[in-house]
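In: Sequence first, predicted model second:
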Amino acid sequence: MPRGLAAGTQETEAQRALMRGHGWSGRSTATDFEAFYAHRSGGPRQALTGELESGRCPRALDGVSKRGSTAMESTQSPNSHQGDAHTPKVVREAIVEIVSDSGEGAQKAGQSFATVCAKSGNGVWTVEIIPAEIKPPSRSRAGASGIRIRLGSDKITNMGDEADLVVGFNEQVLYGRIMNNAFREGTVILLESKWDRDPDEQIRDMYASAVEDFRSRGLIVHELAMHEACLEYTPDPRLGKNMFVLGMLCWIYQRDPDLALKEISTIFARKGEKVVQSNQRLFEGGRKFARENLTYCFEVPAMKTKQDLIVTNGNQAVGLGVMASGMDIVSMYPITPATSATHYLSGVFQKAGGFIHQAEDEIAAIGFAIGASYAGKTACTITSGPGLALKTEFIGLAVMAEVPLVIVDVQRG
């Protein structure tokens, strides 16, 4: 039986053809996609959302969602914005990825989607997809940048296995995820199709070859003209396609558009009302595009809990841990993907009596922390893999001199 079909599921000829890799372009039906979610709707999974007491988080109210309502457990649309006959299929959980070149906003779209899901009552876990290079070449296999979002009707405790649905901004970055075994037979790929019409013949050939290869691997590929659809709302889709994709995902997973529109307002508030409205139009455009081009949608019911939950990420959790443990000093040099930990702390650490130092390099950052610790302060330095390598000699000094020191290594995935 092809992977993705639950035991006892009756295969149709269309499903067998799909699983053999004979995908198609254009509209898709709900029946064709029920199979790849069948194994996820059979029962509860172990899971997580950051269940932290809101009083311990200075920004907790940004993501607080009251629990106890079971309204979203209906198989009908959870909001009044749909206006059509789409009936969502209820699933217990879903793993979604958005993958692009660096700088296309895939992570922001995914973080926004995760926040909307968490505020809707779902358990959520996100993992950023970070390339090794700071600015890798566009359309390169090693340059995959993006995010994975796992949402469920229970607490989610890890990022899960293979993805159920992937939005790809180009075909080459998807190979980086394939090499990481992130997809499975039956994974749905919503792929930007503009490369099929690129002026460069080599790019057109690479695209066509990749699509054929994806289908031979059992992936269900849908070639969608997202770039062209975005042109209706912005002259430069590269700067707005992420919010368009957010709209698509909110349609597919039946998220409340009002929550998403409010999240967009929060994200772009500092850039002015014009930018906010532009991104909200792109979001609505993505919802409309998905509604008109995809005839399937899903609903992941909310968790049954009356506890208040917050929306946070790993780096914010590190910041909370720094404050809760009574640290006096954090010293670091900016490095992806660790920097946002100090971005968060810079807004709240001083209120907790802490001090942040941005050093001129990685070696100076750990040296500052060791010196502060030797002088009697509890000290921490935050970095990632390459920065940790540069700190090696000073780590040796701290070990030999028995100087207390906390080192946080935010790993690249």
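Out: The structure has been received and is ready for your questions.

In: switch to C-alpha atoms for all contacts and neighbour counts from now on
Out: Noted.

In: check which helix or strand covers the nearest residue to residue 124 once chain neighbours are set aside.
Out: The shortest distance from residue 124 to any residue other than its chain neighbours is 4.5 Å, reached at residue 151 (C-alpha to C-alpha, 6 or more residues apart in numbering). Per DSSP states H and E: residue 151 is located in strand 145-152.

In: Which residues belonging to that strand are considered buried?
Out: Within strand 145-152, the residues that qualify as buried are 145, 146, 147, 148, 149, 150, 151, 152, counting by 16 or more other C-alpha atoms under 10 Å.

In: Distance to residue 223 added to these, as TSV?
Out: What follows is the buried residues of strand 145-152, written out as TSV (distance: C-alpha to C-alpha, whole Å):
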residue	distance to residue 223
145	20
146	19
147	20
148	21
149	22
150	24
151	25
152	27
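
In: let's bring in a second one:
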Amino acid sequence: MRQVVAAVKYAHAHGIAHRDLKPENVCFCSSAAAASGFGDVKVVDWGAAFRFREAPMRTAIGSVAYSAPELSKPAEGYTEACDLWSLGVTAYVALCGKPPFWGDHQNQLRCMKDEQYPLDEAPWDKISGDAKGWVRSLLRADPAHRLAAAAALEHPWLKRPRGFARTPLCARDVFSTIRDSASYSATSSLFAALVAKQLDHQSLQQITKIFRDLDADGNGSLALGDLRRGFEEAFGADGVELRDVAAVFQHMNLAGTGSVGYTEFCAAALWRSDAISDEALRVAFREFDRNDKVKKELAACAPASCDIPVRDSFSQEFRQWLAKAGRRPSASHRQAERAHSKSTCSLWSRACSVVTGRGRSGNPSGERTAREPSCLEVAWGEPAAGLLLSPFAV
């Protein structure tokens, strides 16, 4: 349930209401997790979602049994608090196996408004007071009196210990990779973000667990202090690696928001991953090079120093995010970018090899490959778009 609430908090922070939360729209990420009843879950079916900051919500939508009472008069408008009511009903059903309200629609609506539902008889007599208190705090008829998603996530029932005790070696390896990724250019990092979008849950499982452990407030992004804490737990408080944390954090902040999102974290952690399939690299490369201009240069084995006319070759979404990350660079930024572009990341090298059919990894001896395009070759100043993943929702 904590993961589901975290997904709702993340969506609400980005101005999106799901509007159809129910058990059927919470799915386990693997068959093993489903069989055991434990493991990672995702919130799915966002077809009824709405950007509530752009316009008022006045449509009755979603499953009636899980819909908040204010949706009985949708023309008056309602807020994202409707999702919190649905979470309360979902938790109620998960805990006792029955819905809190039944009978015809009018009877259900009356009980909703009166906040009348069983919480004392079996099996509730064996369920913790924290769990029952959490349900009560969400099944409030007045939306203004319901817990917000952030507060619901901080409730004692959903509190859990944090840290890397379960996978210390994996955490150390991930943070070593993140530290090394700071030597690559912004364009390489953005390409890695495109690769991350193509990977399934299994490929990102360990990275996701570490990100969640670092995300202290569950908002789907990391502050510098969160990353520093991860480095300290991985390398020790006196580790020499901690000297670079601020610079690494700045490099990871591709979207220029002042925090590191899940996509950016995945991009930095993927550099040395050998588990990435060739197909994922092909799909990411196609997204990166919509007009085949980079691919044509690869096919021609052009000199590494030649100019690639990539200004129009990226997809719109990728160019918009790249524009936000690069801004309008200064002369010093240009010099740094040119220096960075001489260092080609392993993912980019593998992608070039896969696309040209020259092997799974590396560059055949004596052959030239296309240089990595610079951020400066992309049109600047376009409105930013969210090329973002969420660790909680799909």
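Out: Noted; the coordinates are in hand. If you're wondering where the values come from, they're calculated on a predicted model, not measured in any experiment.

In: Can you calculate the TM-score here?
Out: Put the two chains on top of each other and the TM-score (TM-score structural alignment, normalised by the length of structure 2) is 0.27; 172 aligned residues with a C-alpha RMSD of 6.6 Å.

In: List of residues touching the following helix or strand past the strand holding residue 151 of structure 1?
Out: Tracing the chain C-terminally past strand 145-152 of structure 1 and defining elements by DSSP H and E, one meets strand 165-168 next. Around strand 165-168 of structure 1, the neighbours that count as contacts under C-alpha atoms under 8 Å, 6 or more residues apart in numbering are 95-100, 174, 187-192, 245.

In: Most widely separated two among the residues you listed?
Out: Spatial extent of the contacts of strand 165-168 of structure 1 (C-alpha to C-alpha) is set by the pair 95 and 192 at 19.5 Å.

In: count of residues packed around the closest residue to residue 210 of structure 2 other than its chain neighbours?
Out: Nearest residue to residue 210 of structure 2 in three dimensions, chain neighbours excluded: residue 171, at 6.8 Å (C-alpha to C-alpha, 6+ apart). Residue 171 of structure 2 sits with 24 neighbouring residues when counted by other C-alpha atoms under 10 Å.

In: And the helix or strand hosting residue 171 of structure 2, what does it pack against?
Out: Assigned by DSSP H and E, residue 171 of structure 2 falls within helix 168-181. With contacts taken as 3 or more C-alpha pairs under 8 Å, 6 or more residues apart in numbering; DSSP states H and E, helix 168-181 of structure 2 sits against helix 205-214, helix 224-235, helix 245-252, helix 262-269.

In: Let's see that with 6 Å instead.
Out: Packed against helix 168-181 of structure 2, as judged by 3 or more C-alpha pairs under 6 Å, 6 or more residues apart in numbering; DSSP states H and E, are the following elements: helix 262-269.

In: and residue 289 of structure 1, that's in a helix?
Out: Yes: under DSSP: H, G, I helix; E, B strand; the rest coil, residue 289 of structure 1 sits within a helix.

In: Tell me the secondary structure of the nearest residue to it once chain neighbours are set aside, please.
Out: Nearest non-adjacent residue to residue 289 of structure 1, counting by C-alpha to C-alpha, 6+ apart: residue 248, 7.0 Å away. With three-state DSSP as the basis, residue 248 of structure 1 sits in helix.

In: Verify the stated contact: residue 248 of structure 1 with residue 290.
Out: Yes: between residue 248 of structure 1 and residue 290 there is a contact under C-alpha atoms under 6 Å: 5.2 Å.

In: now the strands for structure 1?
Out: Assigned by DSSP state E, structure 1 shows strands spanning 89-90, 93-100, 123-129, 145-152, 165-168, 188-192, 220-224, 298-299, 329-332, 355-358, 379-383, 406-409.

In: which strands and helices sit next to the second one?
Out: If I follow you right, that is strand 93-100 of structure 1. strand 145-152, strand 165-168.

In: Those strands: which one's closest to residue 341 of structure 1?
Out: strand 145-152 (17.5 Å).

In: what helices or strands is the closest one leaning on?
Out: By 3+ C-alpha pairs under 6 Å, 6+ apart, strand 145-152 of structure 1 packs against strand 93-100, helix 106-119, strand 123-129.

In: what about the ones you listed, which gets the closest to residue 406 of structure 1?
Out: Closest approach to residue 406 of structure 1 among these (C-alpha to C-alpha): strand 123-129, 23.3 Å.

In: ok, how many other residues are close to residue 178 of structure 1?
Out: Neighbours of residue 178 of structure 1 (other C-alpha under 10 Å): 15.

In: ok, now how distant is it from residue 281 of structure 1?
Out: 33 Å (C-alpha to C-alpha, to the nearest Å).
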